[in-house]
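Trainee: One predicted model, sequence on top.
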Amino acid sequence: MATSTSSNLSARRASFLVASRIAKAKMPFAVGEELILPAVKAVCRELLGEAAAQKVAHVSLSPSTIPGGIDEIAEDIEAQLLERIKASPWYALQVDESISVENMAIMLVFVRYIFQEDVHTDMLCACLLPTNATAAERFKSLNDYMSGKLNWSFCVGICTDGAAAGWISGFTTRVKEVASECESTHYIIYGEMLVSQKLPPELNSVLQDVIKIINHIKVHALNSHLFAQLWEEMDAEHIHLLYTEVKWLSKGGLLTRVFELREVLHRFLVEKQSPMAAHFSDTEWLAKLAYLCDIVNLFNELSLSLQSRMTTVFKAADKVAAFKAKLEL
């Protein structure tokens, strides 16, 4: 019985390890049973013998097992994170909103807390939001998650992008009502984003043209399929175009991808008899697109470097504060 139990536990751990790798690689769940398990069995049979292959056969990698394993791993990680936050004397939240590939609004919540005398930043949760959600709905989504998990009274900061939209002020006001010690701040990189959005008309028109081209391809499944076939024929570097309704930091990748695929896009649009194909024959338009790629990527590098430096500054400040507290004791 001891041998059987040990073997079952090892097989279960192996199933979790594979499920974790499948999730990180964003592969279909069926790949475990259809590819990974047969491949591992063949390798074990060749190198270690039939007995080893039979042991591997006990590892469950079915399409119904993998999702359950991923869910259990996620729940365990979440439980460990919540325990760390609860052990911290305080924590701060950072909230941002994005759009998924399914065109769903998502509120991303990150948390900063003290663990082992150091400052840690982790993703806390992702709350799905209805279209045009109000401040009350956004706060309710976050509060529903926090209920029974974390105490609002230990929240000392709420950071948002500082946008002019009305939901920001209403959201932070509701947070302060339940967290009396909470202070609201804006992202340090938000000013750079505002500057980058004030593009000259001639450059902004190029950005809008790029978005129209991508939407023309992505909105129809047949167009996407035909474009993928064309990509294979021309041996282009990328097969997919990035989704367009994303935050500013992603537009650099979007523009760069279009510029790198300009020959493929031109041929595709010509074959579809689209008037947008003329853009890729216009040297002035292409020059502006290349210039815009450089500008946006520079803003991206600046924003990311600011974020990295601010994280370093905050960690140093927290260490100094902790050191001073020890001296006072």
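Mentor: Noted; the coordinates are in hand.

Trainee: switch to C-alpha atoms for all contacts and neighbour counts from now on
Mentor: Noted.

Trainee: Val40 touches Ala57, doesn't it?
Mentor: No: counting by C-alpha atoms under 8 Å, Val40 does not reach Ala57; the two are 9.1 Å apart.

Trainee: A further structure is provided below for comparison with the first:
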Amino acid sequence: METKRRKVDDECRVFKEEWGFKYFFVQSQSKNGKAICVICNDTVAVMKEYNLRRHYETKHASAYSQFKDKQRTEKFETLSRSLSSQQNLFRKANSENESLTLVSMKVAYLLAKKGKPFMDGNIVKECMMEAVGVLCPEKVKLFKTISLSRNTVARRIDDIGNNILHQISGKTQRFTHYSIAMDESTDVSYTSQLLVFVRGVDDDLNVTQELASVNSMHGTTTGADIFKELQQTLTKYNLDWNRLQGVTIDGGRNMSGANIGVVGLIRKAFESAGATVPIFLHCIIHQQALCVKHVDISCVLKPVVSVVNFLRSRALNHRQFRSFLEEIESESVDVSYYTAVRWLRCGKVLLQFFKLRKEIKIFLAEKNHPETLLSDAEWLWKLAIFADVVTHVNNLNLKLQGKNNLICDLFEQINAFRAKLILLESHMNECNFSHFTCCEKFSTETDERFPTIFAVKVIPDLKLEFQKRFKIHMTATMATFQVSFKWK
């Protein structure tokens, strides 16, 4: 026997406008959309005419049954407007609270992004109060309620970090294939910092690239130590080892060692599990930096670093040097320290030193600390040559950086630079300074001949090193990617 279905649309669940006139009820604007009495503000759980009528008859019929027709309609509208005003007041207060919290979160995010102390939140609030007091004084009371104390900023940043971690974890769960990149370096406090980057793709070919973790290693930094940190990072994001397709590392022994290095330990783990061993790559940017270090520029770099240290290491010398540059209205206002760990620093230091060579010579003479090489035209030619060559390499380094670069794009940049080296070599032989701005400038200031024999040795050495590091390895890498990488 077929059961008789209830007519839900006719008797309940859907609010009818006539119930307002009959029983003084309106539908709530909240998500649940329950019926609410405009007289006592009570709600009815089940939006059914019987329930509304019973509520009205038992609680309000004796007082409101006297209202008829137009008078009843006006009374209902008055009560409805009163209820709406109360709801809007609470809704506005909730909206303001949400906005204040959002402002606090955004300020905390900016402080963390810029690496500022947490207590700077109070300074930001003072600046906001000064601006609001001038532009819109009526909003001063509202802005005073923004919480930017040190503890609040710390708590906000912690919440933002947890939220970002949650978002990344959600994305990594959808990875079908992923690769990792690791970089280990020592900071100013002699603490080893291991950075692990992850890049993956899901079934819809959406690529996600994020910094997965920063691990401080206070003890040893052997391959086993780094491998342990890597395991913890992958476990935190629930990343399956079987989906790992590529590992990018630097050339350190603790990373690239075939037996006890990270590469060897990962290979052993995959082979013991019977899984396909991922592709191991040496960071392209790191290899490019090693190519430059292969070229011996010590004859120029050591004197430059010595002079820069004299100018910068003593506060008095540095202040006097900067004042001297301001007095003569020099285009450059200072020289930078040379730091070997920063790959772009060498080119910047040489270029700054070349531009300020005359000013530095005069200043050193006034300080009774003359540098004879600054009067040697042959050495200045070498300075100009290396400044131009390293600047070209720095430009390549900047092109290799950035997000969402595919290996084929990087390979194209390397090939283009190798072709450029051939052009630069021919220009060196012809004393053509079209691509050598420092050499071109110095050629107009000296009668000393361009040291062609010395110059033509620099480019071939650099060209040979690029050929050794990239020709075989990059070709093999591209072929491996084409064979092993499969889209689902």
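Mentor: Received it, and whenever you're ready, just let me know what you need. For clarity, every value in this text was computed on a predicted model and none was experimentally measured.

Trainee: buried ones in stretch 57-64 of the first structure?
Mentor: 58-62 (16 or more other C-alpha atoms under 10 Å).

Trainee: cool, stretch 178-187 of the first structure as well?
Mentor: Those would be 179, 182, 184, for stretch 178-187 of the first structure by 16+ other C-alpha under 10 Å.

Trainee: Can you tell me what sits against it?
Mentor: The contact list for stretch 178-187 of the first structure, computed with C-alpha atoms under 8 Å, 6 or more residues apart in numbering, reads 152-162, 172, 175-176.

Trainee: Now with 6 Å, please.
Mentor: With contact meaning C-alpha atoms under 6 Å, 6 or more residues apart in numbering, stretch 178-187 of the first structure is reached by 152-153, 155-162, 176.

Trainee: Leaving out sequence neighbours, find the closest residue to Phe268 of the first structure.
Mentor: Distance criterion C-alpha to C-alpha, 6 or more residues apart in numbering; nearest residue to Phe268 of the first structure, sequence neighbours excluded, is Phe227 at 6.6 Å.

Trainee: What does that neighbour correspond to in the second structure?
Mentor: Under the alignment by TM-score structural alignment, Phe227 of the first structure pairs with His318 in the second structure.

Trainee: before we move on, back to that, take the buried residues of stretch 178-187 of the first structure and keep only those in strands.
Mentor: Cross-referencing those against strands under DSSP state E gives Ser184.

Trainee: tell me which element the counterpart of Gly68 of the first structure in the second structure falls in.
Mentor: Aligned by TM-score structural alignment, Gly68 of the first structure pairs with Arg155 of the second structure. Assigning secondary structure by DSSP states H and E places Arg155 of the second structure in helix 150-172.

Trainee: outside of the helix or strand following that helix, which residues touch it?
Mentor: Later in the chain than helix 150-172 of the second structure, the nearest helix or strand by DSSP H and E is strand 177-186. Contact with strand 177-186 of the second structure is made by 192-201, 243-249, as judged by C-alpha under 6 Å, 6+ apart.

Trainee: Buried ones only from those residues, please, as a ChimeraX command.
Mentor: This is how ChimeraX selects the buried members of those, with burial counted by 16+ other C-alpha under 10 Å:
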select :192,193,194,195,196,197,198,199,200,201,243,244,245,246,247,248,249
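
Trainee: Do a quick rundown of the helices in the stretch 201-329 of the first structure.
Mentor: 201-218, 221-234, 251-260, 262-271, 283-328 (DSSP state H, counting those that start in this stretch).

Trainee: Map Met107 of the first structure across to the second structure for me.
Mentor: So, by TM-score structural alignment, Met107 of the first structure is matched to Leu194.

Trainee: re the thing from before, what's the average distance for the helix holding Arg155 of the second structure when superposed on the first structure?
Mentor: Compared with the first structure after the fit, helix 150-172 of the second structure shows a mean deviation of 2.6 Å (mean C-alpha distance after the TM-score superposition for the first structure).

Trainee: Pull out the buried residues from that helix.
Mentor: 150, 152-154, 156-157, 160, 165, 168-169, 171-172.

Trainee: try stretch 205-225 of the first structure
Mentor: For stretch 205-225 of the first structure, by 16+ other C-alpha under 10 Å, it's 206-207, 209-211, 213-214, 217-218, 223-224.

Trainee: which of these lies closest to Lys326 of the first structure?
Mentor: Of all these, Leu207 has the smallest distance to Lys326 of the first structure: 54.1 Å, by C-alpha to C-alpha.

Trainee: which residues in the stretch 151-300 of the second structure form helices?
Mentor: 223-236, 253-256, 262-273, 284-294, 298-313.

Trainee: What span of the first structure is the first one aligned with?
Mentor: The one in question is helix 223-236 of the second structure. Residue span in the first structure matched to helix 223-236 of the second structure, by TM-score structural alignment: 135-148.
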